[in-house]
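Colleague: sequence? don't have it. structure:
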């Protein structure tokens, strides 16, 4: 959003900003693409960001909707797996599900890549009205946004 103030705020004792971050979950259809989109929105001018799943599935329409609510588009997202990665030179892999954590540790066993586990609820497990389901996705979105800001800290100005 041009002209609008950037939504990131100072985090608490952020660590060094990695040059490349990979987010991973079970299907690359809800949590990891949401985290990828949020990270790109906040820090995309500073770091390369991608996402994968242990398996792949089309992006969940509720993800598209709750990200669109805050001005972020994920319509170009193409689901992929760890095996689909063309390059594995990430500084940090953030896993959002136990299954992705296991796969990331397996993949990085012989590499010098930091792996962090951020347990993240599965909004697809929520049933009820459409609004109740959307609220579960919003909660995951907001939780991931807060965790990303906390982990990566205040924004540096974009280079012009």
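Modeller: All right, it came through fine. Just so we're clear, the structure is a prediction, and the values are computed from it rather than from any experiment.

Colleague: going forward, measure contacts between C-alpha atoms and count neighbours the same way
Modeller: Fine.

Colleague: if you count neighbours, what's buried in the longest helix anywhere in the chain?
Modeller: Counting by DSSP state H, the longest helix found in the chain is helix 130-152. Within helix 130-152, the residues that qualify as buried are 133-138, 140-141, 144-145, 148-152, counting by 16 or more other CA atoms under 10 Å.

Colleague: now stretch 79-90
Modeller: Result for stretch 79-90 [16+ other CA under 10 Å]: buried residues 79, 80, 81, 82, 90.

Colleague: just stretch 24-43 next, same as before
Modeller: Residues of stretch 24-43 classed as buried: 24-43 (neighbour count, 16+ other CA under 10 Å).

Colleague: what about versus this one:
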């Protein structure tokens, strides 16, 4: 049918839209190819964390042009799936009526204290967990990975 939307629209939500939701957006864009239209936002947006950019660059995904966005920017948007990646976002985000929602309570790597190598390792672990969950999501939805 002409005019029928074929891409699945997915929104990732967290508090600052600085790390977890940005990495999730990057992973789904990279792995989901043309099957998905992806966005991310925060309940209290800040800026994209430099270690999130670095870790994703290590994995071949460029977040350097990403910016933090407010969930309010998407108030009138239609999504097929809304995924919260922290408890704060789950508890405080607006409802998207009639839309399927998932909750992934992921460690906030930006909140971890320690030297840079310790913090970088936590960012890597969270990125790996997000990649696993995104691959599982795509597999459950029957979407294929793009050829590498």
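Modeller: Arrived safely, thanks for sending. All values reported here derive from a predicted model rather than from experimental measurement.

Colleague: name the element the aligned partner of residue 43 of the first structure in the second structure belongs to?
Modeller: Under the alignment (TM-score structural alignment), residue 43 of the first structure pairs with residue 32 of the second structure. Secondary structure from DSSP states H and E places residue 32 of the second structure in helix 20-32.

Colleague: how close does that helix sit to the first structure?
Modeller: With mean CA distance after the TM-score superposition for the first structure, helix 20-32 of the second structure departs from the first structure by a mean of 0.4 Å once superposed.

Colleague: contact partners of that helix?
Modeller: Residues external to helix 20-32 of the second structure that are found in contact with it (CA atoms under 8 Å, 6 or more residues apart in numbering): 11-14, 36-42, 48, 52, 56, 61-63, 66, 85, 106, 108-109, 126-127, 130-131, 134-135, 138, 143-146.

Colleague: residue 24 of the first structure versus the residue positioned nearest the centre of the first structure, what's the distance?
Modeller: With distances taken as CA atoms, centre = their mean, the residue of the first structure nearest its centroid is residue 35 (1.6 Å). Using CA to CA, to the nearest Å, we find residue 35 of the first structure at a distance of 9 Å from residue 24 of the first structure.

Colleague: how about residue 107 of the first structure?
Modeller: 12 Å.

Colleague: relative to helix 31-43, how tilted is the longest helix of the first structure?
Modeller: Angle, helix 130-152 of the first structure to helix 31-43, by axes from the mean of the first three to the mean of the last three CA atoms, to 10 degrees: 50 degrees.

Colleague: show me where the second structure has helices.
Modeller: Under DSSP H, the second structure gives helices at 20-32, 50-58, 87-92, 116-141.

Colleague: just so I know, which of the ones you listed lies nearest residue 101 of the second structure?
Modeller: helix 87-92 (9.7 Å; CA to CA).

Colleague: check which helices and strands that closest one sits against.
Modeller: Other helices and strands packing on helix 87-92 of the second structure, by 3 or more CA pairs under 8 Å, 6 or more residues apart in numbering; DSSP states H and E, are strand 8-14.

Colleague: which residues in the first structure does the strand it packs on align to?
Modeller: Going by TM-score structural alignment: strand 8-14 of the second structure matches residues 19-25.

Colleague: what's in contact with that stretch?
Modeller: Applying CA under 8 Å, 6+ apart, the external contacts of stretch 19-25 of the first structure come out as 31-33, 35-36, 46-54, 89-97, 99-101.

Colleague: before we move on, what about stretch 115-122 of the first structure?
Modeller: Applying CA under 8 Å, 6+ apart, the contact partners of stretch 115-122 of the first structure are 31, 92, 93, 94, 95, 96, 97, 98, 101, 104, 105, 140.
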